[in-house]
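Colleague: A structural model of the following input is requested.
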Amino acid sequence: MLADQQILRIPGPSPIPPSVQRAMSQPMIGHRGLETKELLQQIKPELKTVFGTKQDILLIAGSGTAGLEAAVVNTVSSGDEVLVIVTGAFGDRFAKICNEYKTNVHRIDTAWGEAVNPDVIKDYLKSHSGIKAVFATYCETSTGVLNPVDEIAKIVHTYSDALFIVDGVSCVGGVKTKMDDWGIDILVTGSQKAMMLPAGLTFLAVSQRAWKTIEENKQSRFYLDLKKYRDNLAKDSTPFTPALSLLFGLKQVLKLMQEEGLEEVYKRHQLMKEMTRSAFRALQIPLLTNDTAASPTVTAIKPGDFRAEDLRRLLKKDFNLSVAGGQQHMKGEIFRIGHMGYCSPADVLQVISIIEIGIKKAGGNIELGKGTRAAQEIYLG
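Modeller: Presented below is the predicted three-dimensional model:
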């Protein structure tokens, strides 16, 4: 094993393209100068395409959780009724944020590994007319589930006057996203997942409908006040010091996406998902999610005859390959493979081949090469 060779296949942070690393190493510039103004002018239109919106995308120096909290604190106040759809650890995080601001939290919980049934939301909204905002997770990173946010949005707007607010942190940039067409009111993502940047930048897109609510909301906020970001972005500026190195990198990320073409980006992620899932099926190792609910950016596996943590330890020790473990009650029960952003089918083949060795060493009863071959056949097919 080479000490400097890191194989990072967790669902974020994800690897950084070399050209993006070079872009981020540019000399620092004045954040109130003409260069930063021009940088924001170049970034703004390309980001809209990734989100599928005509709205400007707000840029906040902070993690994805800062974006989730901003979505809460700007739209609801203490005592407001909100509905949080919880399909894993990050849906639960949305609920915890709402609880911190003393809202009246209603929850729809699903079994981990399952996507939410939109009909359950419809029935809930029909019997709870006071819901002011519905919070959902597009890709639930902890389980590898992709929720049908397009269907949920239709239901929210048909059966309530609530805002529909979506955590897209682990999938925007890697899966089809049509914020305006679907009717999402606020969409949040972070820099360190499919957006191929280090952690430290959060993005929010806000509908005109949501802006009306934000303008009327009396909840106190300062750094996370989205009106400040909107008003400054209109002047190609930011209300507070921006993460300039990440903005340099973001410009290059958007160039890479444009050159590949967003539809091709989505096809690549779909292919990597199918290769990964086919490999573990061939090895007869259970997947946590079914095909319909599976995310193109992360796959969760629930082994039976070997321990997930033993596998993770062996992969790290022998190959410096990092895959993620489970969270909360799934800790030690599953492992998760990230295939998002700067990741290709070649990377998937490498990872599957290495994991097969790790499974053997961890005591799993598999035939070496069977998973790799299955992934190869998906690629060729």
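Colleague: going forward, measure contacts between C-alpha atoms and count neighbours the same way
Modeller: Noted.
Colleague: and K316, how many neighbours?
Modeller: For K316, the neighbour count with other C-alpha atoms under 10 Å is 17.
Colleague: gap between the two ends of stretch 7-14?
Modeller: End-to-end distance for stretch 7-14, by C-alpha to C-alpha, to the nearest Å: 10 Å.
Colleague: pull up the gap between the closest residue to H339 other than its chain neighbours and G174, please.
Modeller: Distance criterion C-alpha to C-alpha, 6 or more residues apart in numbering; nearest residue to H339, sequence neighbours excluded, is T297 at 5.1 Å. Using C-alpha to C-alpha, we find T297 at a distance of 7 Å from G174.
Colleague: joint contacts of the two?
Modeller: Counting by C-alpha atoms under 8 Å, 6 or more residues apart in numbering, the shared contacts of T297 and G174 are 194, 269, 340.
Colleague: list just the nearest of those to P118.
Modeller: Distance to P118, by C-alpha to C-alpha, is smallest for H269 among the shared contacts of T297 and G174, at 24.6 Å.
Colleague: and the closest one, how far from D318?
Modeller: Using C-alpha to C-alpha, which is the criterion applied here, H269 is 27 Å from D318.
Colleague: so for the two, which residue has more residues nearby?
Modeller: H269 (26 against 13).
Colleague: for the stretch 201-350 of the chain, what spans make up the helices?
Modeller: Assigned helices in the stretch 201-350 of the chain, in chain order: 208-216, 226-233, 244-260, 262-282, 308-319, 345-361 (criterion: DSSP state H, counting those that start in this stretch).
Colleague: so which elements touch the shortest one?
Modeller: What that stands for is helix 226-233. Applying 3 or more C-alpha pairs under 8 Å, 6 or more residues apart in numbering; DSSP states H and E, we find helix 226-233 packed against strand 57-61.
Colleague: show me what the very next helix or strand once past the strand it packs on is in contact with.
Modeller: Once strand 57-61 ends, the next helix or strand along the chain (criterion: DSSP states H and E) is helix 64-73. By C-alpha under 8 Å, 6+ apart, the residues outside helix 64-73 that reach it are 60, 94, 97-98, 101, 165, 167, 169, 186, 188-191, 200-204, 219-221, 224-226.
Colleague: here is a second sequence; please produce its structure as well for comparison:
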Amino acid sequence: MDDKLMLMIPGPTPVPEQALLALAKHPIGHRSKEFEGTIAEVTENLKWLHQTQHDVVMLAGSGTAAMEAAIINFLSAGDRVVVGCNGKFGDRWAEVAEAYNLNVERITAEWGQPLDPEQFREKLEADTNKDIKAAIVTHSETSTGVLNDLETINRHVKAHGKALILVDAVTSLGALSVPMDEWGIDAIASGSQKGYMVPPGLGFVAVGPKAWEAYKTATLPKYYLDLAKYKKATDKSSSPFTPPINLIFALQATLQMMRREGLDAIFARHARQMEATRAAVRALGLKLFAPDDAAALSITAVESSDAEQIRAIVKKQFDISLAGGQNQLKGKVFRIGHLGFVSDRDILTAISAIEVALREIGAENFAPGAGVAAAAKVFAES
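Modeller: Just a heads-up that it's a prediction; the model follows:
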């Protein structure tokens, strides 16, 4: 059946009808008073989502653009930075930092395992000369479904006294609490096609006062991604360059939806769906890639040598998209996204389709309906 595609990947995520209708509106002038009102409302709601009184700016770009902006606005060539690498995106931020001639020191963990906060503590405490200028951390590693202990790592960075913490919250913001002001996070980057429930094309950078202070002495080249330009414009409910007007209309709609639902309810929904998905995977006799105590609320990675065959059957028979493995995990895992505009019904539907795929490839180590039953039990008890 045409037009029944169901996205169960960690981005792009499903887009609600209200946002789709907003995308279809006729554009208006981006320097008009009407659009200033839209930016003012969106900015206020972005601050609410980030749990901050500080600046949150919008860029026309992806989450990678937002992270690159966070790196180049507050650092200078030769600066010593510590980067957490336990997946594709931690590796990416190390590569971006190296591209700008930063002195990168990696703290690594095996893909599928969380970063060890103690390694950050040891490295930061050993830096008695205070040469480390920043720690760069991926909160929720999209490639593996692993959640890193940002709160503890951030506490060690704060104890250092001088280093900034720059955070990739691309698949954590909007799924679990990232309280910027309470934790004193210096910069947070995210992207529209994840928990924001909007198509790709917008990046967001939340910036705290310590990062702005570092901006004054940062010397890396920047123009389009110069965050001071965005702050100056945002303070006037405007934008420094032509923004994607209709994406911002869609964002206005989804942020209104999120405010109606409330932060606590959003976080509880994602936690419930994560637990239900993991319970279902176990009941189907499959192995979870991330450990229980470091499981992302937005993605569940599942180990299987038949990963690509399972994905193909689910897509062909049910028009449901599951994500594959990345880099060395290609063909070894598939990933179920439960982020943003995803309901309990969607989880049950996806699990049913996966069970059919398993039956088709000859898996027999589970009782019929076991996955759905396990997920339904979580929903009933939540």
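Colleague: can you calculate the TM-score here?
Modeller: The TM-score (TM-score structural alignment, normalised by the length of structure 1) is 0.97; 378 aligned residues with a C-alpha RMSD of 1.0 Å.
Colleague: between T297 and G174 of structure 1, who's got more neighbours?
Modeller: The residue with more neighbours, out of T297 of structure 1 and G174, is T297; 31 against 27, by other C-alpha under 10 Å.
Colleague: still on that earlier bit, drop anything exposed from the contacts of helix 64-73 of structure 1.
Modeller: 60, 94, 97-98, 101, 165, 167, 169, 186, 188-191, 200-204, 224-226 (16 or more other C-alpha atoms under 10 Å).
Colleague: for A89 of structure 1, see how far away D181 of structure 1 is.
Modeller: Remark: distance between D181 of structure 1 and A89 of structure 1 (C-alpha to C-alpha) = 28 Å.
Colleague: give me the more crowded residue out of the two.
Modeller: Neighbour comparison, D181 of structure 1 and A89: the larger count goes to A89, with 20 against 11 (by other C-alpha under 10 Å).
Colleague: neighbours of the alignment partner in structure 2 of S322 of structure 1, how many?
Modeller: Using TM-score structural alignment, the equivalent of S322 of structure 1 in structure 2 is S321. Close neighbours of S321 of structure 2, defined as other C-alpha under 10 Å, add up to 21.
Colleague: what of S63 of structure 1?
Modeller: So S63 of structure 1, with other C-alpha under 10 Å, has 19 neighbours.
Colleague: next, the contact list for T299 of structure 1, please.
Modeller: Contact partners of T299 of structure 1, counting by C-alpha under 8 Å, 6+ apart, are 143-144, 273, 276-277, 287, 336-339.
Colleague: do the same with S19 of structure 1
Modeller: Taking C-alpha under 8 Å, 6+ apart as the criterion, S19 of structure 1 is in contact with Q252.
Colleague: next: the one 3 residues further on.
Modeller: When contacts are counted by C-alpha under 8 Å, 6+ apart, R22 of structure 1 is found next to no other residue.
Colleague: quick one: map it onto structure 2.
Modeller: Applying TM-score structural alignment, one finds that R22 of structure 1 aligns to L21 in structure 2.
Colleague: quick one: the strands in structure 1?
Modeller: Applying DSSP state E to structure 1 gives strands spanning 7-8, 57-61, 81-86, 104-109, 131-137, 139-140, 145-146, 163-167, 186-190, 201-206, 298-301, 321-322, 324-325, 335-338.
Colleague: so for F248 of structure 1, which of those strands sits nearest?
Modeller: Evaluated over these, closeness to F248 of structure 1 peaks at strand 201-206, with 11.9 Å, by C-alpha to C-alpha.
Colleague: how big's the offset between that closest one and structure 2?
Modeller: Between strand 201-206 of structure 1 and the aligned residues of structure 2, the post-superposition mean distance stands at 0.4 Å (mean C-alpha distance after the TM-score superposition for structure 1).
Colleague: between that strand and strand 186-190, how many degrees?
Modeller: In terms of direction (axes from the mean of the first three to the mean of the last three C-alpha atoms, to 10 degrees), strand 201-206 of structure 1 departs from strand 186-190 by 170 degrees.
Colleague: mind checking how far the closest residue to P345 of structure 1 other than its chain neighbours is from V298 of structure 1?
Modeller: Leaving aside its sequence neighbours, P345 of structure 1 sits nearest to M272 (C-alpha to C-alpha, 6+ apart; 5.7 Å). From M272 of structure 1 across to V298 of structure 1, the span is 9 Å (C-alpha to C-alpha).
Colleague: give the residues shared as contacts by those two.
Modeller: Joint contacts of M272 of structure 1 and V298 (C-alpha under 8 Å, 6+ apart) are H339.
Colleague: ok, the closest residue to V104 of structure 2 other than its chain neighbours - contacts?
Modeller: Distances taken as C-alpha to C-alpha, 6+ apart put V81 closest to V104 of structure 2, at 5.2 Å, once the chain neighbours are dropped. Residues in contact with V81 of structure 2 (C-alpha under 8 Å, 6+ apart) are 102-105, 132-136.
Colleague: what about P303 of structure 1, neighbour count?
Modeller: Neighbour count of P303 of structure 1, defined by other C-alpha under 10 Å: 20.
Colleague: which residues does it contact?
Modeller: Neighbouring residues of P303 of structure 1 by C-alpha under 8 Å, 6+ apart: 285-286, 333-334.
Colleague: highest neighbour count among those?
Modeller: I334 (23 neighbours).
Colleague: which position in structure 2 aligns with that one?
Modeller: Alignment note (TM-score structural alignment): I334 of structure 1 maps to V333 of structure 2.
Colleague: I figured A210 of structure 1 hits Q55, correct?
Modeller: No - the criterion here is C-alpha atoms under 8 Å, and A210 of structure 1 misses it with Q55 at 11.4 Å.
Colleague: residues in contact with the residue nearest to V205 of structure 2 when sequence neighbours are not counted?
Modeller: Leaving out its chain neighbours, the residue that sits closest to V205 of structure 2 by C-alpha to C-alpha, 6+ apart is A189, at 4.6 Å. A189 of structure 2 makes contact with 63, 66-67, 70, 166-170, 203-206, according to C-alpha under 8 Å, 6+ apart.
Colleague: the same query, at a cut-off of 7 Å, please.
Modeller: 63, 66-67, 167-170, 204-206 (C-alpha atoms under 7 Å, 6 or more residues apart in numbering).
Colleague: any chance of JSON lines for the strands of structure 1, columns distance to I152 of structure 1?
Modeller: Output for the strands of structure 1, formatted as JSON lines (distance: least, C-alpha to C-alpha, whole Å):
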{"stretch": "strand 7-8", "distance to I152 of structure 1": "33"}
{"stretch": "strand 57-61", "distance to I152 of structure 1": "22"}
{"stretch": "strand 81-86", "distance to I152 of structure 1": "10"}
{"stretch": "strand 104-109", "distance to I152 of structure 1": "13"}
{"stretch": "strand 131-137", "distance to I152 of structure 1": "9"}
{"stretch": "strand 139-140", "distance to I152 of structure 1": "14"}
{"stretch": "strand 145-146", "distance to I152 of structure 1": "12"}
{"stretch": "strand 163-167", "distance to I152 of structure 1": "9"}
{"stretch": "strand 186-190", "distance to I152 of structure 1": "14"}
{"stretch": "strand 201-206", "distance to I152 of structure 1": "17"}
{"stretch": "strand 298-301", "distance to I152 of structure 1": "21"}
{"stretch": "strand 321-322", "distance to I152 of structure 1": "34"}
{"stretch": "strand 324-325", "distance to I152 of structure 1": "29"}
{"stretch": "strand 335-338", "distance to I152 of structure 1": "25"}
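Colleague: alright, that wraps it up for me.
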